[in-house]
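A.B. asks: Give the three-dimensional model of this entry:
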Amino acid sequence: MAKTDQTLRALHDEGLLLLANVTDAGSARLVEARGAKAVATSSAALAWSWGYRDGNQLPLKLLSASVEAMARVLTVPLSVDIEGGFSDDPDKVATVVEAVLTAGAVGINLEDGHASPEILCRKIEAARRVAEAKGVDLFINARTDVYLKGLVAPEQQLAETLTRAGFYSSAGADGLFAAGMVDADDIGELCRSTPLSVNLLYRPDLPEIEALCELGVRRLSAGSAIAEFLYGANAALAADFMITGRLSTQHLDALTYKGLNELMPPV
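C.D. replies: Down below sits the predicted model:
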């Protein structure tokens, strides 16, 4: 683990790290076999794989089981999206962090969502304490949902993101995941204004990879987009087979995040 934690940290200094977020151990191994330098989970895809909705609902024992299964088949670093840590209590978040580190993760995503940034700061500090106690140089990627969830008015989003980046950096984060940010000017200003490694979430209207590199982006995540397409393909293939007894790949479309999430029964 000591080797892979340093590897993950170094990857953020070597250009744009592309993360094709995975669902389970099989997809993790597949992505590594296709040349991934690191593997990262999608919290939504992982929750759906167990029949749970995204949004801090997956039981910790199942999260830990997934991480352990992935770590068993990987030789590259593994980063795990633990959403908001499944609690607003930093001590409970610390328990989650300890569990995923024990299972083999060397990076985590922690998000603010609709909670105040001060709460995420306390979670980051708790995660850092746990990692230091375990001797892991944990890469903490702080996700802010200012853009993704429209936490403030559009004209205030960049300023609010910069403010939160300062908070999260001071708390001990290593990366800033500005999910939902797509404007090149905003991206450039964020990259220039924070020492954190800037992470973006795939969107069709993002600038091309070359432009992102020039702007200073260090990490691009697919999020749940790959899983949405794969589940859509699964549904179409299964439905067609149950009608015709044949497999047809002619009409495959992604399912939506909302549709997949609502398909899972509520806790």
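
A.B. asks: can we go C-alpha only for contacts and neighbour counts from here?
C.D. replies: Noted.

A.B. asks: Would you confirm that residue 81 contacts residue 42?
C.D. replies: Yes: with contact defined as CA atoms under 8 Å, residue 81 reaches residue 42; the gap is 6.2 Å.

A.B. asks: Just want to know which of the two has more residues nearby.
C.D. replies: residue 42 (28 against 24; other CA atoms under 10 Å).

A.B. asks: Report the contact partners of the more buried one.
C.D. replies: By CA atoms under 8 Å, 6 or more residues apart in numbering, the contact set of residue 42 is 21-23, 80-81, 223-224.

A.B. asks: structure for this one too, so we can compare:
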Amino acid sequence: MPQTTADHARRLLDLHTQPEILVLPNVWDVVSAQVVAATPGVQALATASHSIASTFGYPDGERIPLELHLDMVRRIVEAVSLPVSMDFEAGYGHPGDTARRAIEIGVAGGNLEDGMRPLGEAVAAVQAVMEAGRAAGVDFVLNARTDAALRATPEQSRTQVIREVITRGQAFLEAGAPVVFVPGLIAREEIQEVSDALGQRKLTVISVPGVSLPARELQRLGVARVSTGPFTQRVALTALQDAAADILGGGTLPATTRPLN
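C.D. replies: This is a model prediction of the structure:
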């Protein structure tokens, strides 16, 4: 029996509360989604707004037209049988309406940036997204993002930064978001502090190449989910450029290349 968006949303929510951390290598088009979905152990997908924008030649930051963004996400949803979470940035000016349109194309969850707007405005945006889910009969899995750590200035102490992260995260949870996303949170001690303050399996983080903790360690710290943002696309592009450089230099394409499309 085909799975509905509501079914996928319930499944995605369950994946955030299970003992094992949810690992989401982010995708940006149909073939990347199909390749990741076919990888053993993958249970859900998440799109990366930065990567989708780059695919069409746009910079990050809601510069790609929403219609084009939604069309790519729709294609991804239709190409796989797993729950899909969409990164819809700060909501394109209308978080509730953008969430409604995402749900209409089958999206089960999403990221919403606070952009360090005044807390009241950020909370209202979270509430609007959750209301869109309720109106559609979907337990929408909002990954409410705060940029408090990502946008921290040198003048701020880390104590101040983490305090702001916790304040905003707790407010988003109280507004109905099931989990809170904190990019820029890297240090083990800070992750532990925020995880303890928000509660077990309420925190999500991003894996940054060369500096982030392994997923198993994040799981031990109580983290619900780890994603990869634009970095999976950069892994693919790095491999492409390296292969091009090798063959231009007189070599051959890697013998480990697999027919994944």
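
A.B. asks: Overlay them and tell me the TM-score.
C.D. replies: The TM-score (TM-score structural alignment, normalised by the length of structure 2) is 0.87; 245 aligned residues with a CA RMSD of 2.0 Å.

A.B. asks: Between residue 81 and residue 42 of structure 1, which contacts overlap?
C.D. replies: Between them, residue 81 of structure 1 and residue 42 share no contacting residue, judged by CA under 8 Å, 6+ apart.

A.B. asks: Just give me the neighbour total for residue 59 of structure 2.
C.D. replies: Neighbour tally, residue 59 of structure 2, other CA under 10 Å: 15.

A.B. asks: any idea what it aligns with in structure 1?
C.D. replies: Correspondence of residue 59 of structure 2 to structure 1, assessed by TM-score structural alignment: residue 53.

A.B. asks: wait, isn't that match in contact with residue 262?
C.D. replies: Yes: Residue 53 of structure 1 lies in contact with residue 262 (CA under 8 Å); the separation is 7.1 Å.

A.B. asks: Could you pick out which of the contacts of residue 42 of structure 1 are located in strands?
C.D. replies: Among the contacts of residue 42 of structure 1, DSSP state E puts 80-81 in strands.

A.B. asks: will you turn the contacts of residue 42 of structure 1 into CSV that also has distance to residue 167 of structure 1?
C.D. replies: Shown next, in CSV, are the contacts of residue 42 of structure 1 (distance: CA to CA, whole Å):
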residue, distance to residue 167 of structure 1
21, 27
22, 29
23, 31
80, 22
81, 20
223, 24
224, 27
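
A.B. asks: which of the contacts of residue 42 of structure 1 lies closest to residue 191 of structure 1?
C.D. replies: residue 223 (20.4 Å; CA to CA).

A.B. asks: Pull the contacting residues for residue 244 of structure 2.
C.D. replies: Counting by CA under 8 Å, 6+ apart, residue 244 of structure 2 has contacts residue 253.

A.B. asks: can you rerun that using 10 Å?
C.D. replies: 238, 251-253 (CA atoms under 10 Å, 6 or more residues apart in numbering).

A.B. asks: so what's the residue mapped onto residue 19 of structure 1 from structure 2 closest to, chain neighbours aside?
C.D. replies: Mapped onto structure 2 by TM-score structural alignment, residue 19 of structure 1 lines up with residue 24. Excluding the flanking residues, the one nearest residue 24 of structure 2 by CA to CA, 6 or more residues apart in numbering is residue 227, at 4.6 Å.

A.B. asks: three-state assignment of the match of residue 59 of structure 2?
C.D. replies: coil (DSSP: H, G, I helix; E, B strand; the rest coil).

A.B. asks: Point me to the helix or strand that includes the nearest residue to it once chain neighbours are set aside.
C.D. replies: Computed as CA to CA, 6+ apart, the closest residue to residue 53 of structure 1 that is not its neighbour in sequence is residue 261, at 5.1 Å. Here residue 261 of structure 1 sits within helix 257-263, counting by DSSP states H and E.

A.B. asks: Identify the residue range in structure 2 corresponding to that helix.
C.D. replies: Using TM-score structural alignment, helix 257-263 of structure 1 finds no match anywhere in structure 2.

A.B. asks: now stretch 93-102 of structure 1
C.D. replies: Going by TM-score structural alignment: stretch 93-102 of structure 1 matches residues 95-104.

A.B. asks: Of all the residues in that stretch, which ones are buried?
C.D. replies: 95-96, 98-100, 102-103 (16 or more other CA atoms under 10 Å).

A.B. asks: what's the mean deviation for that stretch versus structure 1?
C.D. replies: Taken against structure 1, stretch 95-104 of structure 2 registers an average deviation of 1.4 Å after superposition, with mean CA distance after the TM-score superposition for structure 1.

A.B. asks: all helices of the stretch 1-150 of structure 1, in order?
C.D. replies: For the stretch 1-150 of structure 1, the helices defined by DSSP state H, counting those that start in this stretch cover 2-11, 25-33, 43-49, 60-73, 90-103, 117-134.

A.B. asks: I'd like to check what contacts the fourth one. Which residues are they?
C.D. replies: Where contact means CA under 10 Å, 6+ apart, the residues beyond helix 60-73 of structure 1 that reach it are 1, 22-30, 32, 39-41, 43, 46-47, 49-50, 77-82, 86, 95-105.

A.B. asks: quick revisit: now the residue nearest to residue 53 of structure 1: how far from residue 193 of structure 1?
C.D. replies: 35 Å (CA to CA, to the nearest Å).

A.B. asks: okay, now the aligned residue in structure 2 for residue 124 of structure 1: neighbour count?
C.D. replies: Aligned counterpart of residue 124 of structure 1 in structure 2: residue 126 (TM-score structural alignment). When neighbours are counted by other CA under 10 Å, residue 126 of structure 2 registers 28.
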